[in-house]
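**Student:** Provided below for reference: sequence and predicted model.
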Amino acid sequence: MEKYIYDESNGLWYELQGDYYILCLTLPTEKEHKPIGLWGQRHKRYLQEHNKIFYTTLLTSGKLNEYLVDVDKQTEEHFERLVEQMKQSQGITEQLKSENALEWVQRTNNIQACAREIVNKEIIFG
């Protein structure tokens, strides 16, 4: 028996595995493989655990990396925008930083934690 056979009726290749021919499948390659940041990695983990069908669809279509890079970029921009808006609304300025650095750090960390929760709820786990 041949190791590989080609079925002209459906245009697919099959490989001999033991006594059976198994369909040879390959995933499409993505055009660019850009690195995925923290937000994209979190969203990927969420999709793998809670939305397996969507994750598998993206993976098998070769669009997973592109999608995750886009999610990462949008999330980072949204996070930075939220932090800046919250700083302005709470009056956290460079003057406060020079006058009372400890308070500035505490309030900035609090704002970042709040913004992180918002972004996680709205984009990453939403």
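**Tutor:** Alright, I've got the coordinates.

**Student:** CA only for contacts and neighbour counts going forward, please
**Tutor:** Will do.

**Student:** find the nearest non-adjacent residue to Leu58, please.
**Tutor:** In space, and not counting its chain neighbours, Leu58 is closest to Leu64: 4.7 Å by Cα to Cα, 6 or more residues apart in numbering.

**Student:** hang on, that neighbour packs against Tyr55?
**Tutor:** Yes: counting by Cα atoms under 8 Å, a contact exists between Leu64 and Tyr55, whose distance comes to 7.4 Å.

**Student:** pull the longest helix from this protein.
**Tutor:** When every helix of the chain is counted residue by residue (DSSP state H), the longest turns out to be helix 64-89.

**Student:** one more structure, for comparison:
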Amino acid sequence: MQSGDYLIPNIVPNQQSNEPLGRMARLHRRWLETKHHGNFTALLMQGILEDTCLEVGHKAEAEIDRLMEKMMKEENVTEELKRQDQMEWVRRVNNIKARAEEIVLDTIVYTL
């Protein structure tokens, strides 16, 4: 659009998803903003930043669930252990979750 001698861009934001960003999506967004500002700006200007972060967040959460299930099976963290010693079960599950999240952060969230 032109105003006098100046061309003014007619920027209209794309329709964004109403779904809030989860933890992993927010971490990916913050990582893009601080470490890859050019990509962050490009995604923002294209109107796909939030959708991209949501997609990464969903992928990360699914991978965490898959890794946790696999690790729990390999380490014999079962409902039987939960019935016998709840505190030990909680300790092991928390440890497994922390390891799964660390793997996902390195392989999915903090990558382009």
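**Tutor:** Right, received. Where do you want to start? All of these numbers come straight from a predicted model, not from anything done at the bench.

**Student:** in the first structure, what residue spans correspond to helices?
**Tutor:** Per DSSP H, the first structure carries helices over the ranges 38-50, 52-61, 64-89, 94-99, 101-119.

**Student:** which residues in the first structure does stretch 65-73 of the second structure align to?
**Tutor:** With the alignment judged by TM-score structural alignment, the segment of the first structure matched to stretch 65-73 of the second structure spans residues 80-88.

**Student:** closest one to Tyr4 of the first structure among the helices of the first structure?
**Tutor:** Distances from Tyr4 of the first structure to each of the helices of the first structure were compared by Cα to Cα, and the smallest falls on helix 52-61, at 22.8 Å.

**Student:** so where is the closest one in the second structure?
**Tutor:** Mapping helix 52-61 of the first structure onto the second structure (TM-score structural alignment) gives residues 37-46.

**Student:** compare the matching stretch with the first structure and give me the mean distance after superposition.
**Tutor:** After superposition onto the first structure, stretch 37-46 of the second structure lies on average 0.8 Å away from the residues it aligns with, using mean Cα distance after the TM-score superposition for the first structure.

**Student:** that's all I had, so thanks and see you.
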